[in-house]
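In: Any chance you can model this:
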Amino acid sequence: MEYFEDLTVGDTREFGAYEVTREEITSFAGRYDPQPFHTDEDAAEESMFGGLVASGWHTAAMTMRLLVEHQLSGSGAMGALGVDSLRWPTPVYPGDTLSVRTEVAERDVWDEDRGRVAIEVTTTTQADQTVLSMIGQVLWRRR
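Out: Model (predicted):
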């Protein structure tokens, strides 16, 4: 178990290799963000993206999966207060492989049982293009 006291400002981690499929992009978008450049290949080719792209919300969801699998599971993370500065600077295309880098930016005592940890999250593609950046505000169990 990794507790609040185990985290230090500047701690970094890198993980993941999540391959994004065309089917996943259109399925997610059809359900949650049905804009044509997420759901229709012909319309997407005529868009500013030049092809089918994942919804930013889908990118956030894939990032969250990687965070849970590689950093949060088995830790003292108790849930988030929210995220700050969420950005999607580059779109995610079918066939991209996503990886995540995290860095502890801040930490302070929340109450006697929990600490607040600000974690800078950056998701990149196999070409090292940033597709998501955010700062998660996570409550972490204290010893």
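In: okay, CA-based contacts and neighbour counts for the rest of this
Out: Will do.
In: In contact with V100, which residues are there?
Out: If you count contacts by CA atoms under 8 Å, 6 or more residues apart in numbering, V100 has them with 14-16, 63, 66-67, 121-124.
In: Emit the PyMOL select command for whichever of these are buried.
Out: Only the buried entries of the contacts of V100 go into this PyMOL selection, using 16 or more other CA atoms under 10 Å:
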select buried, resi 15+16+63+66+67+121+122+123+124
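In: Quick check: strands, which of the contacts of V100 are part of them?
Out: Judged by DSSP state E, the contacts of V100 include 14-16, 121-124 as members of strands.
In: can I get those in a markdown table with distance to A80?
Out: Conversion of the ones in strands among the contacts of V100 to a markdown table gives the following (distance: CA to CA, whole Å):
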| residue | distance to A80 |
| --- | --- |
| E14 | 20 |
| F15 | 20 |
| G16 | 21 |
| V121 | 13 |
| T122 | 17 |
| T123 | 18 |
| T124 | 22 |
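In: Pick out the most distant pair among these.
Out: Spatial extent of these (CA to CA) is set by the pair G16 and V121 at 12.7 Å.
In: circling back to that earlier point, closest to D96 out of the ones in strands among the contacts of V100?
Out: Nearest to D96 among those: T124, at 9.3 Å, using CA to CA.
In: What residue, apart from its backbone neighbours, is nearest the closest one spatially?
Out: When the adjacent residues along the chain are set aside, T124 lies closest to T130, with 4.3 Å between them (CA to CA, 6 or more residues apart in numbering).
In: Surely the one you found touches R101?
Out: No. Using CA atoms under 8 Å, T130 is not in contact with R101, being 10.4 Å away.
In: now the strands for the protein?
Out: Under DSSP E, the chain gives strands at 12-19, 77-87, 97-109, 114-124, 130-141.
In: here's the other one to compare against:
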Amino acid sequence: MQERYLEDFTPGEVFHSPTLTVTAEAIIAYAREYDPQPFHLDDAAARSTFFGGLAASGWHTAAMTMKLLVASEFRPVGGIIGGGMEEMRWPRPVRPGDVLRVEAEVLEVRPSRSRPQQGLLRARCTTFNQDGEAVQVILPNLVVPRRP
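Out: I've put the predicted structure just below:
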């Protein structure tokens, strides 16, 4: 896949990722390291919580989303470099056995006034489970080089 400069992106374009199957072991390993709460660590303990069962940390979902974006056809020159996030929400929990995929839609492409060698690309990145339900929605602003 070829990397693209800012000028190569068009609002309305949608990019797709491969899929990733989430395991209970991965949920627990991430939680042990970064978000050690009962609903991320132990299915039995999680049953009596808001989640009603083992659920991935939202931050784990964000990390899996990043992995899928990097593996997708969405390829800015120099990588996916964040310049901030307008929105981040997790409308549904991610569970063991879920199969995730990401769609990245270009919302806006804007050259920088102060740094003419780059611009900002505003996107909506939605992570879906195998049932087509959104499990995460983010609106990042990405720094993308302009064509030399």
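In: Give me the TM-score for these two chains.
Out: With the length set by TM-score structural alignment, normalised by the length of the first structure, the two chains reach a TM-score of 0.94; 143 aligned residues with a CA RMSD of 1.4 Å.
In: residues near the aligned partner of the residue nearest to T124 of the first structure in the second structure, how many?
Out: Aligned counterpart of T130 of the first structure in the second structure: A134 (TM-score structural alignment). Other residues near A134 of the second structure come to 20 when the count uses other CA atoms under 10 Å.
In: Closest to A29 of the first structure out of the contacts of V100 of the first structure?
Out: Of all those, T63 has the smallest distance to A29 of the first structure: 16.0 Å, by CA to CA.
In: show me what contacts that closest one?
Out: Counted by CA under 8 Å, 6+ apart, T63 of the first structure has contacts 100, 123.
In: One more: the one 4 residues further on?
Out: Under the criterion of CA under 8 Å, 6+ apart, the contact list for L67 of the first structure reads V100.
In: how about it, what's its match in the second structure?
Out: So, by TM-score structural alignment, L67 of the first structure is matched to L69.
In: Equivalent analysis for V20 of the first structure, please.
Out: That one, V20 of the first structure, aligns with V22 by TM-score structural alignment.
In: Also G82 of the first structure?
Out: By TM-score structural alignment, G82 of the first structure lines up with G84.
In: I'd say the match of V20 of the first structure and R101 touch.
Out: No. Look at V22 of the second structure against R101 with CA under 8 Å: they stay out of range, at 11.0 Å.
In: These two: which is more packed in?
Out: R101 (24 against 19).
In: Without its sequence neighbours, what residue ends up closest to that one?
Out: If the residues on either side of it in the chain are set aside, R101 of the second structure comes closest to T19, at 4.7 Å by CA to CA, 6+ apart.
In: residues in contact with that neighbour?
Out: 68, 99-102.
In: Find the nearest non-adjacent residue to E5 of the first structure, please.
Out: R142 is the one closest to E5 of the first structure (CA to CA, 6+ apart), at 6.5 Å.
In: Show me what the one you found aligns to in the second structure.
Out: Using TM-score structural alignment, R142 of the first structure sits opposite R146 in the second structure.
In: ok, now P94 of the first structure?
Out: Checking TM-score structural alignment: P94 of the first structure goes with P96.
In: quick check, distance from the lengthiest helix in the second structure to the centre of its chain.
Out: Of all the segments of type helix in the second structure, defined by DSSP state H, the longest one is helix 58-70. On the basis of CA atoms, centre = their mean, to the nearest Å, helix 58-70 of the second structure sits 5 Å off its chain's mean C-alpha point.
In: With stretch 98-108 of the first structure instead?
Out: On CA atoms, centre = their mean, the centre of stretch 98-108 of the first structure falls 11 Å from the chain's centre.
In: repeat for stretch 57-72 of the second structure
Out: Put simply, stretch 57-72 of the second structure sits 4 Å off its chain's centre (CA atoms, centre = their mean).
In: ok, and the closest non-adjacent residue to the residue in the first structure sticking out farthest from the centre?
Out: Here the centre of the first structure is the reference, and by CA atoms, centre = their mean the most remote residue is E112, at 28.8 Å. Of all residues not flanking E112 of the first structure in the chain, R142 sits nearest, at 7.5 Å (CA to CA, 6+ apart).
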